[in-house]
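>>> prediction below, plus the sequence it came from.
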Amino acid sequence: MNDQVRLGVVGVGVQGRLYAELVSTGRAPSLRLSALCSANPKSRSHQDHAATAAGLGVPLFTDYIEMLDSGEVDAVVITVPHFEHPRFAAEAIERGVHVLLEKPAGIYGKQVTRMLDVAAEHPQTTLAMMFNQRANPLFVDLKSMIDSGEFGALRRTSWLLTHWWRPDAYYASSSWRASWGGEGGGVLVNQAPHQLDLWQWLCGAPLRCFARLRFGFRRDIPAEDEVSASLEFPGEASGVFVTCTNDLVGTDRLELSFDKARVLVEDSLRMTIHRFVDDEREIARSISAEDAALVPSGAFDRSVFFSSETREYTSAWGEQHSLLLDNFGKHILDGTPLIAPAEEGLTSVRLANAMHLSAWTGQDIDLTTFDDDLYLAELNKLIEAEGRFPTRA
């Protein structure tokens, strides 16, 4: 390696083609596209993959291990089916090939932990996550403000995320979609992982979870298409997460209430910040009895205690992915800190697992002592009941 890392793209679907295009057109300057891998030479799309590779001037491998051992790649970005993410990552890491892994890190905590153990045995090899929303300028700004302490302690947060509408034909397009054995779940493992990651990135790793899920509620699928979860975050902060794939209109609304501010994020592109003149508790203590009597009727003017600011953001398709790709390459070349280390991928996987497990058992789940073996046993019961895929270990 000189001033660029040679990158292989594993899986030439929608995401794989995007990454290949971004790197080949110079939008991640620290990387150079050097290979593609399409594992099934008999697939209907394989000729298209071959044409893509030829057009980009790179070899097309049909065997992943052969590509890793070819000497053509220093690093790979992995976009294979979710269940295979940890295994493919471990194969590369054991060969000293750096890995950028598409979300999620895996389907269940046990397989992600095994992958992280392999990575720990090879500390010179980079393992990172493609959590591209962490490069959304809105969330970059919000994370910076939270970490600065200017908002004070988090009290409460909610994310209403119902804009993932998917029609029946989407689920019918592949037998693995929203199945327990083929995909590992529904909206929590396919559409929502980015927001689960962002939520814990902004608020801290959740401590407890209680969830109600609907399985095949408004879609003919075995897995969840509707989720309502209540969480406990560090510092006694509470949280509510609602998501689904059956809301035709849909909403993306994140609220965060702090001691000294209230933040509203809409559509992940607009942020309204209310900054308080003091800690809300001190403001409440300062109100006289006469003024307090005016509060219920709305006659008391609370606006004197806060200022408001609204910020609008734009984020072109592919821009966030380019930043994550380039950050990955720069980390390999000069140690630039990773935006999304792979260790943090385990938190969002376990959060989705906890929501599943709470719904299956009807119990409150402690995430600080999460039982990966219990989760896998319950998941395998559902896979066996489907009868279409092998159970997992």
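Arrived safely.
>>> going forward, measure contacts between C-alpha atoms and count neighbours the same way
Will do.
>>> which residues in the chain form helices?
All helices of the chain, identified by DSSP state H, fall at 14-24, 46-56, 64-69, 85-93, 109-121, 137-148, 168-172, 193-203, 280-286, 289-294, 319-334, 343-361, 372-386.
>>> roughly how far apart are the residue nearest to F217 when sequence neighbours are not counted and G184?
Distance criterion C-alpha to C-alpha, 6 or more residues apart in numbering; nearest residue to F217, sequence neighbours excluded, is D225 at 6.3 Å. Using C-alpha to C-alpha, to the nearest Å, D225 is found at 13 Å from G184.
>>> between those two, who's got more neighbours?
D225 (27 against 24; other C-alpha atoms under 10 Å).
>>> turn the helices of the chain into a markdown table, including distance to S158 and mean neighbour count.
Shown next, in a markdown table, are the helices of the chain (distance: least, C-alpha to C-alpha, whole Å; neighbours: other C-alpha atoms under 10 Å):
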| stretch | distance to S158 | mean neighbour count |
| --- | --- | --- |
| helix 14-24 | 29 | 19 |
| helix 46-56 | 42 | 16 |
| helix 64-69 | 41 | 16 |
| helix 85-93 | 29 | 21 |
| helix 109-121 | 24 | 19 |
| helix 137-148 | 15 | 15 |
| helix 168-172 | 28 | 12 |
| helix 193-203 | 9 | 20 |
| helix 280-286 | 19 | 12 |
| helix 289-294 | 28 | 11 |
| helix 319-334 | 24 | 21 |
| helix 343-361 | 15 | 22 |
| helix 372-386 | 25 | 16 |
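>>> putting a second one here so we can go through both:
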Amino acid sequence: MEKVRFGIVGLGNMGTTHAKNVYAGKVPKMELAGICDIAEGRRKYAKEHFPEVPVFEDAKEMFASGLLDAVIIATPHYDHPPLAIAAFEAGLNVITEKPAGVYTAQVLEMNAAAEKSGKLFGIMYNQRTNPVYRKLRQMIQSGQLGGIKRINWIITDWYRPQAYHDSCTWRSTWKTEGGGALINQNPHQLDLWQWLFGMPKRIMSHVSFGKYYDIEVEDDVTAFMEYENGTTGVYITATGEAPGTNRLEISCDMGCVVVENNKISFKRNVESEREFNAHNTEIFGRPECWDCIVPAETDGGPQHIGILKDFTKALLTGSELLAPGYEGIKGLTISNAIHYSAWTGGWADLEHFPHDDFKRILDEKIANSTVVKKEIQRTADTDNTY
């Protein structure tokens, strides 16, 4: 294989972004070879803007066409696993958009299908290409922070007005989206959380549903996480605050690291706090601390194009993926656990997560929903929204 023939299922906001990038040649050795959307208006758009590219109404027909080597699933969330499974069964390599799915049980099925197929499986976790987070991960894994005591991430700059929630029939309901801020805006950060710090042992959360908007799903979230080694974390997110905040703070043996405005600052102890405490005899003694700016590119990295380039390289050369699709279940498990804790009023155990019970409660919420949405489909430029 000298180039990757690439298809897109779902020509909404993100699918259109991917189509434009590939069609414009921004991903070397990848060509746009097929587009599928069930909406007549989006198929018309595809034919007008990508005239040489075959357009399909049925995904399975496109999968069986012989025109593709790989496909990205860029549909509403519930459809990610079944479409990915169908693509694997058709012998295609797959990238799924985030989130991996809505509930963990369906993602476990998708992962099993991927493994059975032997095909390459990726997920569009484009924030893993950001040099700031890559540098932070290297610092953690190399032991430069020492033991991590506490993690606080406040990310409330996801402001989404009512017009956003009303822009598509599938947005912001249990039946068609499967959640709100956690399942839509936050999958990248929940993935980064586990990519940086690993999976927590258990979660307790407080979640508000329709606090700021006329929606039935969550728009304000506070979650408390505990790790096996005693590390704790607090994750706060909302879509109803403007301008909002994005600040990640890590308290560790070697001081305090803050990621804000896509920059890393490090109040670095000259000596580990634990080592200092072991020999200090002064009542109000404290370690000497230096203010440091950690060097890292602040341009955000290649983002979506970077993931597509990485996937193409892996498919053509056998290199390892930066964002394997199998890892999508990790961030989703954190998301599901936050919901589950809020729904049940207790701790959610991530080591033994109750996949079936979560699905049962979600089904009850779908069955009891009274939301009726107008038939409307609006797409918008996604630049500067992630």
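Great, that's in hand. Since this is a predicted model, take the numbers as computed values, not measurements.
>>> report the contact partners of the alignment partner in the second structure of the residue nearest to F217 of the first structure.
Using TM-score structural alignment, the equivalent of D225 of the first structure in the second structure is D219. Applying C-alpha atoms under 8 Å, 6 or more residues apart in numbering, we find D219 of the second structure in contact with 180-181, 207-213, 238-240.
>>> one more: F83 of the first structure?
106-107, 182-184.
>>> closest one of the residues you listed to I339 of the first structure?
G106 (18.7 Å; C-alpha to C-alpha).
>>> how near is the closest one to L346 of the first structure?
For G106 of the first structure relative to L346 of the first structure (C-alpha to C-alpha), the value is 8 Å.
>>> joint contacts of these two?
V112.
>>> ok, back up a step: farthest-separated two in the contacts of D219 of the second structure?
V207 and Y213 (14.0 Å).
>>> show me which of the two is the more surrounded one.
Legend: neighbour count by other C-alpha under 10 Å for V207 of the second structure and Y213, higher for V207 (21 against 18).
>>> in the first structure, what residue corresponds to the more buried one?
In the first structure, the residue matched to V207 of the second structure (TM-score structural alignment) is L213.
>>> quick check: that match touching S230?
No. Counting by C-alpha atoms under 8 Å, L213 of the first structure does not reach S230; the two are 11.5 Å apart.
>>> can you list residues touching both of those two?
Contacts common to L213 of the first structure and S230, judged by C-alpha under 8 Å, 6+ apart, are absent.
>>> for the spatially most central residue of the first structure, what are its contacts?
The residue lying closest to the centre of the first structure (C-alpha atoms, centre = their mean) is H194, at 2.5 Å. If a contact means C-alpha under 8 Å, 6+ apart, then H194 of the first structure has 103, 131-133 as its contacts.
>>> identify the residue of the second structure aligned to T369 of the first structure.
In the second structure, T369 of the first structure lands on H352 (TM-score structural alignment).
>>> would you map the strands across the stretch 201-350 of the first structure?
Assigned by DSSP state E, counting those that start in this stretch, the stretch 201-350 of the first structure shows strands spanning 208-215, 224-232, 238-244, 252-258, 261-266, 270-276, 306-312.
>>> which one of those strands lies closest to A342 of the first structure?
Distance to A342 of the first structure, taken as C-alpha to C-alpha, is lowest for strand 208-215 among the strands of the stretch 201-350 of the first structure, at 22.0 Å.
>>> okay, the angle between that closest one and helix 343-361?
Interaxial angle, strand 208-215 of the first structure versus helix 343-361 (axes from the mean of the first three to the mean of the last three C-alpha atoms, to 10 degrees): 60 degrees.
>>> mean per-residue distance, strand 208-215 of the first structure versus the second structure.
Superposing on the second structure and averaging over aligned pairs (mean C-alpha distance after the TM-score superposition for the first structure), strand 208-215 of the first structure comes out at 0.4 Å.
>>> how about the counterpart of Q144 of the second structure in the first structure, nearest residue that isn't a chain neighbour?
Matched by TM-score structural alignment, Q144 of the second structure corresponds to E150 in the first structure. In space, and not counting its chain neighbours, E150 of the first structure is closest to K260: 7.5 Å by C-alpha to C-alpha, 6+ apart.
>>> mind checking what that neighbour lines up with in the second structure?
So K260 of the first structure corresponds to M254, using TM-score structural alignment.
>>> isn't that match up against I140?
No. Here M254 of the second structure does not reach I140: they are 11.0 Å apart, not a contact under C-alpha under 8 Å.
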